[in-house]
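Colleague: Output the structure for:
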Amino acid sequence: MTTPTPPLSTALRTLREDFGISGNEAAKRAGLSQSKVSRAERGAFAPSPEDVAELCRVYRAPATVRRELMQMAQDLKEASHSARMTLQRGGWWMQERIGKIERTAARLREFSPSIVVGLVQTPDYIRALFGDSLPPEDLERTVQARLLRQDILTSGRTIDIVMAEGALRWCMGSPDIMAGQLAHLIDISQAGHVRLGIIPFTTPATVPALHPFAIYDSRAVLVGTINATALITDAQNLRDYEDYWTEIQDLITWGDGARTHLERIRHDFLQGA
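Modeller: Below you'll find the model as predicted:
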């Protein structure tokens, strides 16, 4: 496994502390507001590559570190990529881009009502998911790129993954593939690296099941639809997703309760295999 890169917020805070100045003094020297520096170090704000460059200059960071952190900030800039463009470049390209974004964050929250979240998919599930949409050479490269993203699961970051039962009932590929996928989820839930939550079919809800999304710290949201993937950093849009995440908390079953549901669903697939 590769050594996980520290989140952007952690890297900026560590550089400042190692240099031995306060956040207020760093802001003055970089020509930024103190609140911007503080929020960037807490993961509540996505600094621009230019902001990062100024802070690295103040901290006298090596050129290699400056370039790496500026690239991380660039990856967090708001952008939208169409599904057609992604497939033309190769599905692996988007997987590598998402992996870079994930590595900038200290906290990840993911929700999906319709598909197993990418960070916890098995190789067989990934192959069934992409199916004939990619040529064989791109398919295997995409599988490996998605699996490399999973290194982050043991990086010490705070990771919450929530799926509606419908995402686990959708028979991607075959009952055998799904039984293996459910077993993998059970293993992950027991390892303690990830908090895995399930929203069962029978849970009364007062909000609709939204599209899949991922929140990185409190500064960016990745949204996937049938024809595009968008990275959103607009403050109001971010609050909407933060509010939705808060709303669904009472619907989620965690821990042993979640594993009970996973075992039950896995048993149903085994019966149908």
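
Colleague: switch to C-alpha atoms for all contacts and neighbour counts from now on
Modeller: Noted.

Colleague: which non-adjacent residue is nearest Arg103?
Modeller: Nearest non-adjacent residue to Arg103, counting by CA to CA, 6 or more residues apart in numbering: Pro7, 5.6 Å away.

Colleague: Verify the stated contact: that neighbour with Lys100.
Modeller: No: Pro7 sits out of contact with Lys100 when judged by CA atoms under 8 Å, with a separation of 10.0 Å.

Colleague: ok, the residue nearest to Leu185 when sequence neighbours are not counted to Val223 distance?
Modeller: Of all residues beyond its chain neighbours, the one nearest Leu185 is Val120 (6.9 Å), with distances taken as CA to CA, 6+ apart. To Val223, Val120 is 17 Å away according to CA to CA, to the nearest Å.

Colleague: out of these two, which sits in the busier spot?
Modeller: Each of Val120 and Val223 has its neighbours counted (other CA atoms under 10 Å); Val120 has more, 22 against 16.

Colleague: Hmm, Ile152 and that one touching each other?
Modeller: No: with contact defined as CA under 8 Å, Val120 does not reach Ile152; the gap is 10.7 Å.

Colleague: for stretch 119-134, which positions count as buried?
Modeller: For stretch 119-134, the buried set under the neighbour-count rule, 16 or more other CA atoms under 10 Å, comprises 119-127, 134.

Colleague: out of these, who's nearest Leu238?
Modeller: Leu119 (21.4 Å; CA to CA).

Colleague: what's the distance between the closest residue to the closest one other than its chain neighbours and Ala273?
Modeller: What sits nearest to Leu119 in space, not counting adjacent residues and going by CA to CA, 6+ apart, is Gln150, at 5.3 Å. Going from Gln150 to Ala273 by CA to CA gives 28 Å.

Colleague: More neighbours: which of these two?
Modeller: Gln150 (16 against 12).

Colleague: Confirm that one sits in a helix?
Modeller: Yes: looking at Gln150 with DSSP: H, G, I helix; E, B strand; the rest coil, it is inside a helix.

Colleague: That one reaches Val120, doesn't it?
Modeller: Yes: using CA under 8 Å, Gln150 makes contact with Val120 at a distance of 7.1 Å.

Colleague: shared neighbours of the two, anything?
Modeller: Common neighbours of Gln150 and Val120 are not found (criterion: CA atoms under 8 Å, 6 or more residues apart in numbering).

Colleague: To compare against the first, here's the next sequence to fold:
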Amino acid sequence: MSETTPAPRAYVLGAELRDAREKTGLGLRKLAAQLDVSHSVVVRWERGERVPSTESVAAVCAVLGLTTASRERLMQLARDAVSEPANTVSVGPAGEADQLAALLEFERIATAITDVSPIVVPGLLQTAEYARAIMSTGMPNGETDKLVMMRLGRREVITRKKLPIRFTAIMLEAALNQSIGGSDVMQEQLQFLLEMGERDNVDIRVIPQSAGWTPAHAGPFVLLEFAKAAPVVHLEHHRSSAFLRDEGDVSAFVTAREDIERVAMSPAASAELITDVINAKETTP
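Modeller: Prediction:
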């Protein structure tokens, strides 16, 4: 595996190992000495630049005095990371599958997600019929159904009772006026946005047309934030996707998010606008 750019699961494993070590107060060199390895090896593990063997993970857990449950979880992360492709830019069905698996893991452990989706409703807030209208082109019905169910299942990170993520959805006003799936599908989708926006952990914000150009106009992106690791950006376009973890690249997207939030309507004002759009559609013959 490459030791320059951490792959998603290796990145998460390293962050978990570093957090566990720091909680014990044990320094890098002391841990390395007890493991009889160079401290630079431990540094690479914690940065996600190298995947430790399951034996090495077990040894780290033993030195740190971690519980059996924590040891098993970290060893499983190591097993998963070993089989992960080093290149996190993916194109085509096989690459999409790898990136989706990583995205699901990132969504599961994230504490906050900001989805900037300029022209469509963010995936985690899509209704079944809205998602089907987007995914059905060129797909057999059975395959579309599987993809739709998977997308709906991903919403569990928002709706789960224990530690749901903080989810912020940002859309251009134009996204509310699309006709994806037809009028009835759009009405149902907009109503669902209002319902999800009532959750304490969900903010839905609309960028008004009057805002002019914003970084959101440059394209969609998802910013994932974690309790124990630096943020990660996920980009997706047609049949390609990428994860960005370089500090400078991610920082640019954090700044873009801040710029977008300055011009986006508040959650309350956004809900009023969505309600107005629903009412206008209902009265349109």
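
Colleague: Would you pull the TM-score for this pair?
Modeller: Here the superposed chains carry a TM-score of 0.77, computed using TM-score structural alignment, normalised by the length of structure 1; 253 aligned residues with a CA RMSD of 3.4 Å.

Colleague: just to revisit the earlier point, give me every residue that touches the aligned residue in structure 2 for the residue nearest to Leu185 of structure 1.
Modeller: Val120 of structure 1 maps onto Leu125 of structure 2 when the alignment is built from TM-score structural alignment. By CA under 8 Å, 6+ apart, the contact set of Leu125 of structure 2 is 155, 192-193, 196.

Colleague: quick one: which of those residues is nearest Ala242 of structure 2?
Modeller: Closest to Ala242 of structure 2, out of all of these and judged by CA to CA, is Arg155, at 21.0 Å.

Colleague: what about the strands in structure 1?
Modeller: Ranges of strands in structure 1, per DSSP state E, are 79-82, 107-112, 158-164, 195-199, 213-216, 220-224, 228-232.

Colleague: so which of those comes closest to Thr14 of structure 1?
Modeller: Using CA to CA, the nearest of the strands of structure 1 to Thr14 of structure 1 is strand 107-112, at 17.0 Å.

Colleague: tilt between the closest one and strand 158-164?
Modeller: Angle of strand 107-112 of structure 1 versus strand 158-164, following axes from the mean of the first three to the mean of the last three CA atoms, to 10 degrees, is 10 degrees.

Colleague: List the buried residues of strand 107-112 of structure 1.
Modeller: Buried residues in strand 107-112 of structure 1 (16+ other CA under 10 Å): 107-112.

Colleague: Now it on structure 2. Mean distance?
Modeller: Between strand 107-112 of structure 1 and the corresponding residues of structure 2, superposition yields a mean separation of 1.2 Å, by mean CA distance after the TM-score superposition for structure 1.

Colleague: how many other residues sit next to Thr229 of structure 1?
Modeller: Using other CA under 10 Å, the number of residues around Thr229 of structure 1 comes to 18.

Colleague: dump the residue contacts of it.
Modeller: 80-83, 222-223 are the contacts of Thr229 of structure 1 under CA under 8 Å, 6+ apart.

Colleague: what are the ranges of the helices in the stretch 151-285 of structure 2?
Modeller: Using DSSP state H, counting those that start in this stretch, the helices found in the stretch 151-285 of structure 2 span residues 156-159, 183-197, 247-263, 267-283.

Colleague: Show me what the last one is packed up against.
Modeller: So that's helix 267-283 of structure 2. For helix 267-283 of structure 2, the packing partners by 3 or more CA pairs under 8 Å, 6 or more residues apart in numbering; DSSP states H and E come out as helix 183-197, strand 202-207.

Colleague: Let me know which of these is the nearest to Gly27 of structure 2.
Modeller: If you check each of these against Gly27 of structure 2 by CA to CA, strand 202-207 wins as the nearest, at 38.6 Å.

Colleague: which residues of structure 1 does that closest one align to?
Modeller: Under TM-score structural alignment, the match for strand 202-207 of structure 2 is residues 194-199.

Colleague: that older thread, preserved in structure 2, out of the contacts of Thr229 of structure 1?
Modeller: With both residues aligned by TM-score structural alignment, their matches' CA atoms under 8 Å, the contacts of the contacts of Thr229 of structure 1 that structure 2 also has are 80-82, 222-223.

Colleague: Now for these, which sits with the most neighbours around it?
Modeller: Among those, Leu222 has the most neighbours (other CA under 10 Å), with 21 neighbours.

Colleague: Counterpart of it over in structure 2?
Modeller: Counting by TM-score structural alignment, the partner of Leu222 of structure 1 is His234.

Colleague: re earlier: out of the helices and strands packed on helix 267-283 of structure 2, nearest to Thr54 of structure 2?
Modeller: strand 202-207 (37.7 Å).

Colleague: So which residues make contact with the closest one?
Modeller: Against strand 202-207 of structure 2 from outside (CA under 8 Å, 6+ apart): 158, 166-173, 193, 196-197, 260, 263-267, 270-271.

Colleague: ok now it, how far from the chain's centre?
Modeller: Here strand 202-207 of structure 2 is found 17 Å from its chain centre; the criterion is CA atoms, centre = their mean, to the nearest Å.

Colleague: re the thing from before, so the match of Leu222 of structure 1 sits against Leu244, correct?
Modeller: Yes: if you go by CA under 8 Å, His234 of structure 2 and Leu244 touch, sitting 6.4 Å apart.

Colleague: any residues in contact with both of these two?
Modeller: Contacts common to His234 of structure 2 and Leu244, judged by CA under 8 Å, 6+ apart, are absent.

Colleague: Which parts of the stretch 1-150 of structure 2 are helices?
Modeller: For the stretch 1-150 of structure 2, the helices defined by DSSP H, counting those that start in this stretch cover 8-24, 28-35, 39-47, 54-64, 68-82, 92-109, 128-135, 141-154.

Colleague: Understood, closing this out.
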